[in-house]
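Visitor: What shape does this take:
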Amino acid sequence: MKKSLLLAAAVLAVAPLAAQASCESVKADISQKIINNGVPESGFTLDIVPNDQADQSGGQVVGHCENDTQKIVYSKTADGSSDADATASPQTGTSQDAAPAH
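Guide: As a prediction, the model looks like this:
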C-alpha cells in the first residue's frame, strides 16, 4: 500500500515537468517548420502562453499544448526580416488546430 502511494506521489511530482517538455517539443517542431518555410530564425519568436493570455500577446496562435491549456504564439521580429518573411506562412500548427471537417 505504501509503495503504491509513493509511486502515485512520484508520478504527480514529475507530471508538470513532462507537460512542460511536451510544450517545448511542440514549440521546437513548429519553429523548425517555420524555418523550413524560409523564415530566418532571427525573424520570429515563438512564445508559450496560457490560453487566457493568447489574445493579448499580439501574435498569431500557431499551436497548443498541455491538453490545450497553453498556446504557442508566433510573432515577427524586426531582426532578420527579408522577402521570405512576407511569403512564408506561420500556419504550422498541429492538425488539431485545423477547422473540423463537416
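Visitor: only C-alpha atoms for contact and neighbour calcs from this point on.
Guide: OK.
Visitor: Nearest spatial neighbour of residue 91, chain-adjacent residues omitted?
Guide: Leaving aside its sequence neighbours, residue 91 sits nearest to residue 62 (Cα to Cα, 6 or more residues apart in numbering; 6.1 Å).
Visitor: the longest helix in the chain is where?
Guide: helix 2-36 (DSSP state H).
Visitor: one more, for comparison:
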Amino acid sequence: MKKSKWILTGLLMAAPLLAQASCESVKDEINQKIIKNGVPENGFTLEVVPNDQADQAGGQVVGHCENDTQKIVYKRNGSESDTGVPANAGTSQDSPAQ
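Guide: Sure thing, here's the model as predicted:
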C-alpha cells in the first residue's frame, strides 16, 4: 500500500513536466505550418528566446514553450518589406482572442 502511494505521488509530481511541450517540438510544428503556407524553407528563421528577450529579438512572436518561459520568434529572411507571418503559423494558444 505504501509503495503504491509513492508511485502515485511521483506520477502526480511528474505530470506537469510531461504535459509541457518541448521548445524543439513546438518550433518544428510552427516551422511546418509556415512552409505549408507557401513560405520557402530558407525564407525565414525561428528562434527560441527567453520571455524577457522576445522584444529585442527583432521578429514576431509566433509561439511559446517550456511553461511559457520561452518564446518562439519568427524572422523573415530577404526582403524587409515583406515581414508578415501567415495567419495560422502560430499555435492555437497564440491566436488573438475573438
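Visitor: OK, contacts around the residue mapped onto the residue nearest to residue 91 of the first structure from the second structure?
Guide: Applying TM-score structural alignment, one finds that residue 62 of the first structure aligns to residue 62 in the second structure. Applying Cα atoms under 8 Å, 6 or more residues apart in numbering to residue 62 of the second structure gives the contacts 30, 71-74, 89-91, 94.
Visitor: Now do the SS call for residue 62 of the second structure.
Guide: Following DSSP: H, G, I helix; E, B strand; the rest coil, we place residue 62 of the second structure in the strand state.
Visitor: Okay, it and residue 97 of the second structure: tell me how far apart.
Guide: Counting by Cα to Cα, to the nearest Å, the gap from residue 62 of the second structure to residue 97 of the second structure is 15 Å.
Visitor: same deal with residue 24 of the second structure?
Guide: For residue 24 of the second structure relative to residue 97 of the second structure (Cα to Cα), the value is 26 Å.
Visitor: So for these two, which residue has more residues nearby?
Guide: Between residue 24 of the second structure and residue 97, residue 24 has the larger neighbour count (other Cα atoms under 10 Å), namely 12 against 5.
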